[in-house]
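Engineer: Just to be clear, the model below is a prediction. Sequence and coordinates:
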Amino acid sequence: MSEDDRKTAVIIEDDPDVRSLLDEVFRAAGFRTVLAGTGLEGVAAVAAHEPVITTLDINLPGIDGFEAARRIRAVSATFIIMLSALGEESDVVLGLTSGADEYLVKPFRPRELRARIEALLRRPRNAHPAGTGPAFGTEPAGTASPGAAPLAADGAGAAAPEPVAPESAGQPAPARNPSATAALPTIGSAGQWHAHRDISLDAVTHTVLVAQREVELTPTEFDLLATLLESKRRVRSKADLALVLRGEAFGSASYVGEPDKRAIEAHMANLRRKIGDSTAEPRYIETVRGVGYRLTAHTDGAPAPR
């Protein structure tokens, strides 16, 4: 297998020892790795190398990990694993709200990181975030690590995001094309659409529409919304949703701890904000106190989801 056929991971970490450990973990998992020591270098590396997974420290020279995550999310659908010594709940929530899919507190066990990587690889990934296009001539950023072992085939199978020009001077990400939603597909077009009220989701193209306007979600937010739409009025607990994000079936005997449940709460709050929902007067997703989440009932004359 050639190097071009391998999955790529970008490692954004300023500590050489931690960076080396992460490099070993990903290479053992069959990845080609790209190493970056600052936030700006990491954003540029993600844009240039189209990684499947990106690890991101928070305390970085220049822009911090939270800002780096926001900039990465503007140009890439890469899965982001945030690694930090900051373990307070507010830090975890901020990391997930910035666009991270996973948050691990240092020191972490390499085996746990490997398990999180494998869980992410079982999940589908958007081809590229809405509004991004083909790359225009830029040299790859970061340092590629040679000698990665070939990666065994897995079920991820999604195409890599199309890169855009890296932000080499700390400038904000380019504005999205305001006409990008002009040619959005309708629910009647080909795809695997799930709908509730005026929100619809296509599992094939990873498109989410609210009142026929496209909404950009992280891979984790998309998976949560897809699960609730598929479940309709059946309540899904935080443990259920955590299992979905791990790529495991409902009812699995796997342990789901309080940090996992708090992460679901943070992701759900961010999802609601993006789709314009409210916990006080929910239109799409309601909280069943002490149980979990489900779709709201149809009380406004809208057709019930099929």
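Structural biologist: Good, I have the coordinates. Numbers count the residues shown, from 1 in each chain.
Engineer: drop to CA atoms for contacts and neighbour counts, all remaining ones
Structural biologist: OK.
Engineer: in the stretch 51-200 of the chain, which spans are helices?
Structural biologist: Remark: helices assigned in the stretch 51-200 of the chain by DSSP state H, counting those that start in this stretch are 65-75, 89-97, 110-121.
Engineer: Please name whichever of those helices is nearest to Arg294.
Structural biologist: Among the helices of the stretch 51-200 of the chain, helix 89-97 comes nearest to Arg294, with 21.2 Å by Cα to Cα.
Engineer: which of the residues in that closest one are buried?
Structural biologist: For helix 89-97, a neighbour-count test (16 or more other Cα atoms under 10 Å) marks 91-93, 95-97 as buried.
Engineer: Relative to Ala182, which of the helices of the stretch 51-200 of the chain is closest?
Structural biologist: Per Cα to Cα, nearest to Ala182 of the helices of the stretch 51-200 of the chain: helix 65-75, 19.5 Å.
Engineer: tell me the angle that closest one makes with helix 89-97.
Structural biologist: 20 degrees (axes from the mean of the first three to the mean of the last three Cα atoms, to 10 degrees).
Engineer: packing partners for helix 65-75?
Structural biologist: helix 39-49, strand 53-57 (3 or more Cα pairs under 8 Å, 6 or more residues apart in numbering; DSSP states H and E).
Engineer: Okay, one more to line up with it:
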Amino acid sequence: MEPGVAGDGSPDRRALVVEDDADIRSLIDLTLSAQGFVIRTAATGRDGLQLAREWEPDLITLDLGLPGIDGLEVCRRVREFSDAYLVVVSARQDEVDRLMALQTGADDFLVKPFSPRELQARVTAMFRRPRSAPTGQATDPAAAGGEPVVLGGIAVPDGHEVLRHGVVGIDVDGRRAFVDDAEVDLTRTEFDLLTHLMRTPARVWTREALLRTVWGNDWVGDSHLVEVHIGNLRRKLTQASGDKSIIHTVRGVGYRMSAA
């Protein structure tokens, strides 16, 4: 693999490792360097936050038991300004810690001791997620007639895919989501889930199908991740619209969009 090239061929992907244990910090550094990431490290939550702001990494690995500012608070603050993939790597094994990390904005959670190969596999799967459809596939009715598409009072650039369902509208290529023309701040994972649900609003997506489609075919994980991220997405849409039923749970099967 060429220096400075991540596992999928993208040049100069950046990874920030926030870990207070020097041995584990070095192990993660070596593991991600082998995938071609350019690495910077931090031993405290405060230093990690500063580097995340200044360096703008594509990936962050984060311990929860950090000195000073703990990992959950770091995760919460990072999500205020960064859309980086974020993997918590922690010795905490309780389900509540895992749920809190995912609800705060983490994309995944690995328990120490961890397999370096598993970390590499999960990171590879993250960066293989489809981010948008090819340009020129606008699905908004106004786009087909040549009229400018407006979301949040702003005209969407020509060629962007736009999806609408009831009060929800998304600019897929611009990665912006709106409810009643007010923009809603979604994480990468939440946006990807909403996009796939809205592209086929009548389809019921099983948790396993969403794992394969949003996380990637080689994803190593369990369907509980889907439940947590769907819960976060539903909460944000409800807060913005007052409607608790935008995403419908089909009991025992999965999820679909409610009738618009």
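Structural biologist: Cool, the structure landed. If you're wondering where the values come from, they're calculated on a predicted model, not measured in any experiment.
Engineer: picking that back up, for the helices and strands packed on helix 65-75 of structure 1, give me TSV that also has distance to Leu243 of structure 1 and mean neighbour count.
Structural biologist: As requested, the helices and strands packed on helix 65-75 of structure 1 are exported to TSV (distance: least, Cα to Cα, whole Å; neighbours: other Cα atoms under 10 Å):
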stretch	distance to Leu243 of structure 1	mean neighbour count
helix 39-49	28	27
strand 53-57	19	26
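Engineer: will you turn these into a markdown table that also has distance to Val244 of structure 1?
Structural biologist: Shown next, in a markdown table, are those (distance: least, Cα to Cα, whole Å):
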| stretch | distance to Val244 of structure 1 |
| --- | --- |
| helix 39-49 | 26 |
| strand 53-57 | 18 |
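Engineer: Out of the ones you listed, flag the one nearest Ser145 of structure 1.
Structural biologist: Distance to Ser145 of structure 1, taken as Cα to Cα, is lowest for helix 39-49 among the helices and strands packed on helix 65-75 of structure 1, at 12.5 Å.
Engineer: Please, where are all the strands along structure 2?
Structural biologist: 14-18, 38-42, 59-62, 85-90, 108-111, 150-151, 154-155, 162-165, 168-171, 176-179, 182-184, 205-206, 247-250, 254-257 (DSSP state E).
Engineer: Point out the most buried one among those.
Structural biologist: strand 14-18 (a mean of 27; mean count of other Cα atoms under 10 Å).
Engineer: What range does that strand cover in structure 1?
Structural biologist: Counting by TM-score structural alignment, strand 14-18 of structure 2 falls onto residues 8-12 of structure 1.
Engineer: Please apply the same query to stretch 84-95 of structure 2.
Structural biologist: Counting by TM-score structural alignment, stretch 84-95 of structure 2 pairs with residues 78-89 of structure 1.
Engineer: what's next to that stretch, contact-wise?
Structural biologist: 50-59, 65, 69, 92, 95, 99-107, 120, 125, 161, 219 (Cα atoms under 8 Å, 6 or more residues apart in numbering).
Engineer: Look at it and report the distance between its end residues.
Structural biologist: 24 Å (Cα to Cα, to the nearest Å).
Engineer: Can you lay out the strands of structure 2 as CSV showing distance to Glu227 of structure 2?
Structural biologist: What follows is those, written out as CSV (distance: least, Cα to Cα, whole Å):
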stretch, distance to Glu227 of structure 2
strand 14-18, 27
strand 38-42, 31
strand 59-62, 22
strand 85-90, 17
strand 108-111, 13
strand 150-151, 28
strand 154-155, 33
strand 162-165, 21
strand 168-171, 21
strand 176-179, 20
strand 182-184, 20
strand 205-206, 11
strand 247-250, 10
strand 254-257, 9
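Engineer: if we compare those strands, which one ends up closest to His224 of structure 2?
Structural biologist: Proximity to His224 of structure 2 (Cα to Cα) singles out strand 108-111 among these, at 10.9 Å.
Engineer: quick one: the closest one to structure 1 mean distance?
Structural biologist: Compared with structure 1 after fitting, strand 108-111 of structure 2 deviates on average by 1.0 Å (mean Cα distance after the TM-score superposition for structure 1).
Engineer: What lies in contact with that strand?
Structural biologist: Here strand 108-111 of structure 2 has contacts from 86-93, 98, 101-102, 119, 225, using Cα under 8 Å, 6+ apart.
Engineer: Tell me which of the helices and strands packed on helix 65-75 of structure 1 sits nearest to Asp17 of structure 1.
Structural biologist: Taking Cα to Cα, strand 53-57 is the member of these nearest to Asp17 of structure 1, at 12.9 Å.
Engineer: pull the longest helix from structure 1.
Structural biologist: helix 258-275 (DSSP state H).
Engineer: Thr238 of structure 2 contacts Lys244, doesn't it?
Structural biologist: Yes: proximity of Thr238 of structure 2 to Lys244 meets the contact threshold set by Cα atoms under 8 Å, at 5.1 Å.
Engineer: which parts of the longest helix of structure 1 are buried?
Structural biologist: Neighbour-count burial for helix 258-275 of structure 1 flags 260-272, 275 (criterion: 16+ other Cα under 10 Å).
Engineer: That helix packs against which elements?
Structural biologist: Applying 3+ Cα pairs under 8 Å, 6+ apart, we find helix 258-275 of structure 1 packed against helix 89-97, helix 219-231, helix 238-246.
Engineer: now the last one, how far from the chain's geometric center?
Structural biologist: Averaging C-alpha positions (Cα atoms, centre = their mean, to the nearest Å) puts helix 238-246 of structure 1 15 Å from its chain's average.
Engineer: Onto which residues of structure 2 does that helix map?
Structural biologist: Aligned by TM-score structural alignment, helix 238-246 of structure 1 falls on residues 207-215 of structure 2.
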